[in-house]
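A.B. asks: Here you go, sequence then predicted model.
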Amino acid sequence: MITNLVVRQVVQVLFVIVAAPLLAGWIRQCRAWLANRVGAGLLQPYRELSKLLRKQPIVAHEASVLFVATPYILFTTMVVAGAMVPMITTRLPLAGAADVIALAGVFALARIFAALAAMDLGTAFGSMGARRAMLVGFLAEPALLMVLFTPALISGSTSLVVIVRQLAHHGAMLYPSMAFAAAAYVMVTLAENARLPVDNPDTHLELTMIHEAMNLEYSGRYLALIEWASAIKLFVYIGIGAALFFPWGITQSHGLAALPMAYALLVAKLAAAGGGLAVIETLFAKLRLFRVPEFLGTAFLLAVLGLLVRYLFGH
């Protein structure tokens, strides 16, 4: 039994690590199709990561140990987050650690290290990007917690495993509170993963970039690890959304027979979510920086509204 659980955990972690760049490539390809372009293909992120991993990183003389260690810390924390979320099955060794508050803490830890490393060299762009990223994180994290508290109130627990089991047991029942929470979660996902309309991951314009400004001093395998960690983070956020709002297909049995269907359903959910993100990024323009607090404030209000609807009306 223990070996079976370990195998499930290892397979899910490997799936998250390997499939995260493919999800990023799928979103790029969908955006290209929506813009009537051919696109670079689904495997382009793998080519970029392979090229960066083969290059020797260049580190400034003023860089501290924190600057060098941060890419590894970011990659590790995102892998740990991917291991905690029950995307395929609820029977995981790390199920006891899959708490929504602990998960938000893991994301906050990665954000802090990224900001500190960006300010380590004292460059203008790095410090600017760190300040902007902390502003976005300061506004997005409360909204994320309010979103997670709504399904926690429904299931009576902050454990992701218990939440998934309870929501899957209710079937396709529509909760108005979860509808508000889902809308807020989409907005938080866009902000936390540097997507349009909050940030544009494909630009290096001084007045607009947030996430990219923190990575300008990295190169080689360090930059590859950061880009890979960003892809895993987006994968995990979509996996959390699928587990909270579309938990159907996540197996709860001890056997291995249901796992292929669970993986197939997860791939379908990821493909649908990636296509939806591509549509959003095609339809909406980049917000001005001073409009980002309004955007995330709206997400927070939607999350609180969902929480109040559940608490006052029980729906």
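C.D. replies: Done, it's in. Just so you know, these numbers come straight off a predicted model, no measurement behind them.
A.B. asks: From here on, just use CA atoms for contacts and neighbour counts.
C.D. replies: Will do.
A.B. asks: Let's verify the residue in the chain sticking out farthest from the centre: helix, strand, or coil?
C.D. replies: Of all residues in the chain, H61 has its C-alpha farthest from the mean position, at 32.8 Å, by CA atoms, centre = their mean. Put simply, H61 is coil when judged by DSSP: H, G, I helix; E, B strand; the rest coil.
A.B. asks: which residues does it contact?
C.D. replies: Contact partners of H61, counting by CA atoms under 8 Å, 6 or more residues apart in numbering, are absent.
A.B. asks: what does P247 give?
C.D. replies: 164, 167-168.
A.B. asks: which one of those is nearest G41?
C.D. replies: V164 (34.0 Å; CA to CA).
A.B. asks: Contact partners for that closest one?
C.D. replies: Taking CA under 8 Å, 6+ apart, we find V164 in contact with 86, 90, 243-244, 247.
A.B. asks: Next one: it relative to L190, how far apart?
C.D. replies: 23 Å (CA to CA, to the nearest Å).
A.B. asks: rewinding a little: please flag which of the contacts of P247 sit within strands.
C.D. replies: Using DSSP state E, no member of the contacts of P247 falls within strands.
A.B. asks: Against that first model, consider the following:
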Amino acid sequence: MIAHLFMRQGVQILFVLAMAPLLAGWVRQCRAWLANRAGAGLLQPYRELLRLLRKQPVVPHEASALFVATPYIVFTTMVVASALVPMITIHLPLAGAADAVVLAGVFSLARIFAALAAMDLGTGFGSMGARRAMLVGFLAEPALLMVLFTPALISGSTSLVVIVRQLARHGVILYPSMAFAAVAYVMVTLAENARLPVDNPDTHLELTMIHEALNLEYSGRYLALIEWGAAIKLFVYIGIGAALFFPWGIAQGTSPAGLAIAYALFSAKLATAGAGLAVIETVFAKLRLFRVPEFLGTAFLLAVLGLLMRYLFGH
């Protein structure tokens, strides 16, 4: 029994590692289709990762051990986060640690190390990107916690496994509080993953970049780990959203047929979320940097409104 549990955990981690670049490629391809372009194809992220992994990294002379260790820490942190989220099944060895607050702390750990590594060299772009990234994180984390507390009130627990089990048991019920929380979660997901309209992951314009400014000094396998970790982070955020707001289809049992259906349904959720993300990034232009606090402040207010609606009115 224990061996089967760890096998399911390992299969989910391998699924995330393999599918995260494909999700990034799917979002790019959908954006290309919406812009009437052919696009580079779904497998382009895999080609980019392989190209970077083959290259020898160049480390600046001023870099400390923190600069070298950060890509491995960020990548490992994202893998750990992917293991905590019940995307496919609730029967996982790490299910007991799948707490919403713990998960928010895992993401914060990766952000802190990325910011420290960017400031390690003392370059202007790195320090600028670190300050901007910490500002976004400072504003996004409270909104994320408020979002997570709404389903926690409904289920009576902050454990993601309990939340998934309780919400799936209730059936398809439209909670107004969850609707507000879902909108806020989408806004937080865009900010935390450096997507439009908060940031543009495809540009290196020094006046606007946030996430890319953190990684300008990395190359080779270090940059590959960071880019792969960013793809996993987007994958995990979509997995959390699916678990919180669309828990139906997550396997409650351990039968192979049920797990196969759960993987197929989750793949469909991924494809839908990726297409929706592409639509958002196509429709909305990038916000000016001083408008980002307003954007995340709105997300926080929506999350608090959903939380109050659930607490005061019970729906």
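C.D. replies: Done, it's in. Everything numeric in this text was worked out from a predicted model, so none of it was measured.
A.B. asks: Among the contacts of V164 of structure 1, name the buried ones.
C.D. replies: Buried members of the contacts of V164 of structure 1, counted by 16 or more other CA atoms under 10 Å: 86, 90, 243-244, 247.
A.B. asks: Now for G122 of structure 1, how many residues are close by?
C.D. replies: Residues near G122 of structure 1, counting by other CA atoms under 10 Å, number 13.
A.B. asks: would you say it is within a strand?
C.D. replies: No - counting by three-state DSSP, G122 of structure 1 is not part of a strand but coil.
A.B. asks: if I line the two up, what does it land on in structure 2?
C.D. replies: In structure 2, the residue paired with G122 of structure 1 is G122, using TM-score structural alignment.
A.B. asks: so where do the helices sit in the stretch 1-150 of structure 1?
C.D. replies: Counting by DSSP state H, counting those that start in this stretch, the stretch 1-150 of structure 1 has helices at residues 2-34, 44-53, 65-84, 100-120, 124-155.
A.B. asks: Please identify the nearest residue in space to I232 of structure 1, excluding sequence neighbours.
C.D. replies: Once flanking residues are discounted, I232 of structure 1 sits nearest to A20: 5.1 Å by CA to CA, 6 or more residues apart in numbering.
A.B. asks: burial measure for that neighbour, as a count.
C.D. replies: A20 of structure 1: 24 neighbours (other CA under 10 Å).
A.B. asks: Distance check, the match of G122 of structure 1 against L214 of structure 2.
C.D. replies: Counting by CA to CA - G122 of structure 2 and L214 of structure 2 are separated by 12 Å.
A.B. asks: What of V147 of structure 2?
C.D. replies: V147 of structure 2 is 27 Å from L214 of structure 2, by CA to CA.
A.B. asks: Show me which of the two is the more surrounded one.
C.D. replies: Shown here are V147 of structure 2 and L214; by other CA under 10 Å, V147 has more neighbours (30 against 24).
A.B. asks: mind checking how far the more buried one is from L301 of structure 2?
C.D. replies: In this view, V147 of structure 2 and L301 of structure 2 are 10 Å apart by CA to CA.
A.B. asks: now T203 of structure 2
C.D. replies: 30 Å.
A.B. asks: With neighbour numbers in mind, choose between these two.
C.D. replies: Shown here are T203 of structure 2 and L301; by other CA under 10 Å, L301 has more neighbours (16 against 13).
A.B. asks: what about H169 of structure 1, how many residues close to it?
C.D. replies: The burial count for H169 of structure 1: 12, using other CA under 10 Å.
A.B. asks: ok, L225 of structure 1 touching T70?
C.D. replies: No - between L225 of structure 1 and T70 there is no contact under CA atoms under 8 Å: 9.5 Å.
A.B. asks: what residues are shared contacts of those two?
C.D. replies: In contact with both L225 of structure 1 and T70: no residue, using CA under 8 Å, 6+ apart.
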